[in-house]
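Colleague: predicted coordinates and the sequence they were generated for:
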Amino acid sequence: MDTRLMNSRSRGLRESTAYFHLAFMFAGLSVMAMGAYTINSSTSITVSLSLLLIGGIITVISFIGCFGAHLEHTGFLRTYSSATTIFLIIQIALVGIIYCHRSQIDYYASSLWDFFNDNDIRFLVDFEQAFHCCGYGSINDRAVPSTCALSLDVDSGCKDTLVLLVGTWSEWLIGGLVVLLALQVNIFIYIIKKRL
């Protein structure tokens, strides 16, 4: 095969990979900006800090991937492949843990509801408004505030609402998770092949 053709293909792949990561870097910066904007607002501190953390991780990893691909810098590419490998392993482990403990999800969700009730009540208020539900198991089960069923005009708890929502969108959620994991595995394999 002609060397010029191979160099042209390599440069095109390198540039498309760099632009792909550049777009994700700007998306990560946007998520961080939303988190910073909402940090002192009436939004839950948990939501604001989560946006800052997720946006920061996306920005840093995308920055490393973008400039590693664009400059063909070995150190950046090794760091990027290590970070994506770690996150891929964490995601697969989380899916496995959730699957193994699926019978105890109700217990963990109830404990999480109690945690937010003690530490960040604004998160529960925002959650109830977003999903149009009240209380955990029913409108009388730890509703925040206790009159939310009247103010939101609902008659079901958030657990039932989420179970119904996940059941409705389960195929899309599983498909999205499979596509995300497959994309990460393909990127990881491409980088490993490139390094060898």
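Modeller: Perfect, thanks for sending it.

Colleague: for the rest of this, base every contact and every neighbour count on C-alpha atoms.
Modeller: Noted.

Colleague: now residue 109: which helix or strand?
Modeller: Residue 109 is part of helix 105-119 when elements are defined by DSSP states H and E.

Colleague: tell me which element the residue nearest to the spatial centre of the chain is part of?
Modeller: By C-alpha atoms, centre = their mean, the chain has its centre lying nearest to residue 54, at 7.0 Å. Assigned by DSSP H and E, residue 54 falls within helix 45-71.

Colleague: tell me which other helices or strands the strand or helix carrying residue 84 touches.
Modeller: Residue 84 belongs to helix 74-100 when assigned by DSSP H and E. If you count contacts as 3 or more C-alpha pairs under 8 Å, 6 or more residues apart in numbering; DSSP states H and E, helix 74-100 packs onto helix 45-71, helix 158-195.

Colleague: for it, which positions count as buried?
Modeller: Buried residues in helix 74-100, counted by 16 or more other C-alpha atoms under 10 Å: 76-78, 80-81, 83-85, 88.

Colleague: next: stretch 185-196.
Modeller: By 16+ other C-alpha under 10 Å, the buried positions in stretch 185-196 come out as 187-188, 191.

Colleague: a markdown table please, covering those and showing distance to residue 93.
Modeller: Listed next are the buried residues of stretch 185-196 as a markdown table, based on distance: C-alpha to C-alpha, whole Å:
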| residue | distance to residue 93 |
| --- | --- |
| 187 | 19 |
| 188 | 17 |
| 191 | 22 |
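
Colleague: how far does stretch 18-31 sit from its chain's centre?
Modeller: On the basis of C-alpha atoms, centre = their mean, to the nearest Å, stretch 18-31 sits 15 Å off its chain's mean C-alpha point.

Colleague: the nearest residue to residue 66 once chain neighbours are set aside sits in which helix or strand?
Modeller: Nearest non-adjacent residue to residue 66, counting by C-alpha to C-alpha, 6 or more residues apart in numbering: residue 18, 4.3 Å away. Here residue 18, judged by DSSP H and E, is contained in helix 3-38.

Colleague: who does that helix touch, helix- and strand-wise?
Modeller: Taking 3+ C-alpha pairs under 8 Å, 6+ apart as the contact cut, helix 3-38 packs with helix 45-71.

Colleague: take this one as well and set it beside the first:
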Amino acid sequence: MGKGGAEYTSLSGDTLYSTAKWAILVINFLTALAGAALIGVGIYALLNPLGSAMVPMTLPIIAIVAGGLVILLSLLGFFSFWMQDKNMLWIYFALLALLVFVQLVVGVVALNTRGHTIDQLADRRWSYLYEHNPRYIRNIEEQYHCCGLNYVDDRAYPKVSERLDKHRCSVNKDFGYNRACLGPVRGEWESRQTGFGIAVISLAALQLLALLPAYYLASRLPSAEDRERDLLAEFRQRLLDTEGGNRSAEQGGGYGSTFDAGGAGPLRTDRERTASPVQHTVGRPAGSYPYQGSRPGSRAG
């Protein structure tokens, strides 16, 4: 009874309680695995040349942070259930609902970012790389067999030189690509955002399934005050049962009783027998008069 009183004992045999318990355990285990996978995807996106070059670091960082929060929240769910703490379960329920809402918003935004918006983001990113790290642009051009962004001479690498025009990306013997990079870059960007949005929304849907059993457990489990009151009531009941058993044993003349077997009254010690006169019953049946066994002037025998 260390984790609860009478109410917890009654819940242990409840079918809904058992179902909610196993649902919380299984869902938190699955969400912890999903959070670890989300962290792995974010790290891969940071280490991938295209991901770290064209696709902003926002998505990988969001994936890593979201995965870490999901794992921490899953651990909180495990710990709250293990401790059978009502307040911790309510905290877990509130944080889970908030995280589900945020993930749904992020996922919807990622899925709806298309077309002109991606073109603008790609243009700003390409300009930044062209000025600060053009080597990444060359990696993108080699990967997608393209030159420039909007057209083959649009901020292409190798950079255009008036004296060395032959080194341009579109005519260089090592490149010679005749298409711009905006099309394949946009497709890659949309593909990654779509995958990210679907992953986040799927994780939110899985966590949404945990809200119902979490609410059920948080509302049904007794609070700390209820547990203490139940334990105190149980202790008092045990005391009453013990006292009632002793009283029944005394009245029934059981082992250890202070009553004689014949029901004539309580057994007396030798000192009590010598201090008080012994009375004998004269005649039978009831209604006869008792007389003292030793009185002044009487003969012994």
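Modeller: Perfect, I can see it now. As the structure is a computational prediction, the values presented were derived from the model and not from experiment.

Colleague: superposed, what's their TM-score?
Modeller: Comparison of the two superposed chains (TM-score structural alignment, normalised by the length of the first structure) gives a TM-score of 0.64, and 184 aligned residues with a C-alpha RMSD of 4.3 Å.

Colleague: picking up where we left off before, so what's the residue nearest to residue 66 of the first structure up against?
Modeller: 65-70 (C-alpha atoms under 8 Å, 6 or more residues apart in numbering).

Colleague: which residue lines up with it in the second structure?
Modeller: Aligned by TM-score structural alignment, residue 18 of the first structure pairs with residue 28 of the second structure.

Colleague: residue 6 of the first structure now?
Modeller: Under the alignment (TM-score structural alignment), residue 6 of the first structure maps onto residue 16 of the second structure.

Colleague: what is the burial count for its match?
Modeller: 13 (other C-alpha atoms under 10 Å).

Colleague: residues touching it, list them.
Modeller: Going by C-alpha under 8 Å, 6+ apart, the list of residues near residue 16 of the second structure is empty.

Colleague: state the distance from it to residue 252 of the second structure.
Modeller: 46 Å (C-alpha to C-alpha, to the nearest Å).

Colleague: any buried residues in the helix holding residue 18 of the first structure, and which?
Modeller: Along helix 3-38 of the first structure, these residues count as buried under the neighbour rule (16+ other C-alpha under 10 Å): 14-15, 17-19, 21-22, 24-35, 38.

Colleague: so residue 78 of the second structure sits against residue 25, correct?
Modeller: Yes: using C-alpha atoms under 8 Å, residue 78 of the second structure is in contact with residue 25, at 6.8 Å.

Colleague: what sits in contact with each of the two?
Modeller: In contact with both residue 78 of the second structure and residue 25: no residue, using C-alpha under 8 Å, 6+ apart.

Colleague: so residue 134 of the first structure: helix, strand or coil?
Modeller: Classification of residue 134 of the first structure using DSSP: H, G, I helix; E, B strand; the rest coil returns coil.

Colleague: contacting residues for the aligned residue in the second structure for it?
Modeller: Aligned counterpart of residue 134 of the first structure in the second structure: residue 147 (TM-score structural alignment). Taking C-alpha under 8 Å, 6+ apart as the contact definition, residue 147 of the second structure lies against 141, 153-154, 156-157, 169-170, 177-181.

Colleague: tell me the secondary structure of residue 123 of the first structure, please.
Modeller: The three-state label given to residue 123 of the first structure by three-state DSSP is helix.

Colleague: surely it touches residue 47?
Modeller: Yes: here residue 123 of the first structure reaches residue 47: they are 7.4 Å apart, a contact under C-alpha under 8 Å.

Colleague: ok so, going back, check contacts around the residue nearest to the centre of the first structure.
Modeller: Residues counted as contacts of residue 54 of the first structure (C-alpha under 8 Å, 6+ apart) are 28, 31-32.

Colleague: alignment lookup: residue 110 of the first structure to the second structure.
Modeller: For residue 110 of the first structure, the residue aligned by TM-score structural alignment is residue 123.

Colleague: quick one: residues contacting its match.
Modeller: residue 149.

Colleague: count the neighbours of residue 56 of the first structure for me.
Modeller: As a burial measure, residue 56 of the first structure scores 19 neighbours (other C-alpha under 10 Å).

Colleague: wait, it touches residue 34, no?
Modeller: No: counting by C-alpha under 8 Å, residue 34 is not a contact partner of residue 56 of the first structure; they are 11.5 Å apart.

Colleague: give me the neighbour count for residue 175 of the second structure.
Modeller: Residues near residue 175 of the second structure, counting by other C-alpha under 10 Å: 19.

Colleague: err, residue 252 of the second structure, not the other one
Modeller: Neighbours of residue 252 of the second structure using other C-alpha under 10 Å come to 13.

Colleague: likewise for residue 78 of the second structure?
Modeller: Residue 78 of the second structure, neighbours per other C-alpha under 10 Å, totals 19.

Colleague: and if you look at residue 270 of the second structure?
Modeller: When neighbours are defined as other C-alpha under 10 Å, residue 270 of the second structure has 8 of them.

Colleague: quick one: map it onto the first structure.
Modeller: Counting by TM-score structural alignment, residue 270 of the second structure has no partner.

Colleague: who touches residue 270 of the second structure in this structure?
Modeller: Going by C-alpha under 8 Å, 6+ apart, residue 270 of the second structure touches no other residue.

Colleague: what's the spacing between it and residue 83 of the second structure?
Modeller: Distance from residue 270 of the second structure to residue 83 of the second structure, by C-alpha to C-alpha: 61 Å.
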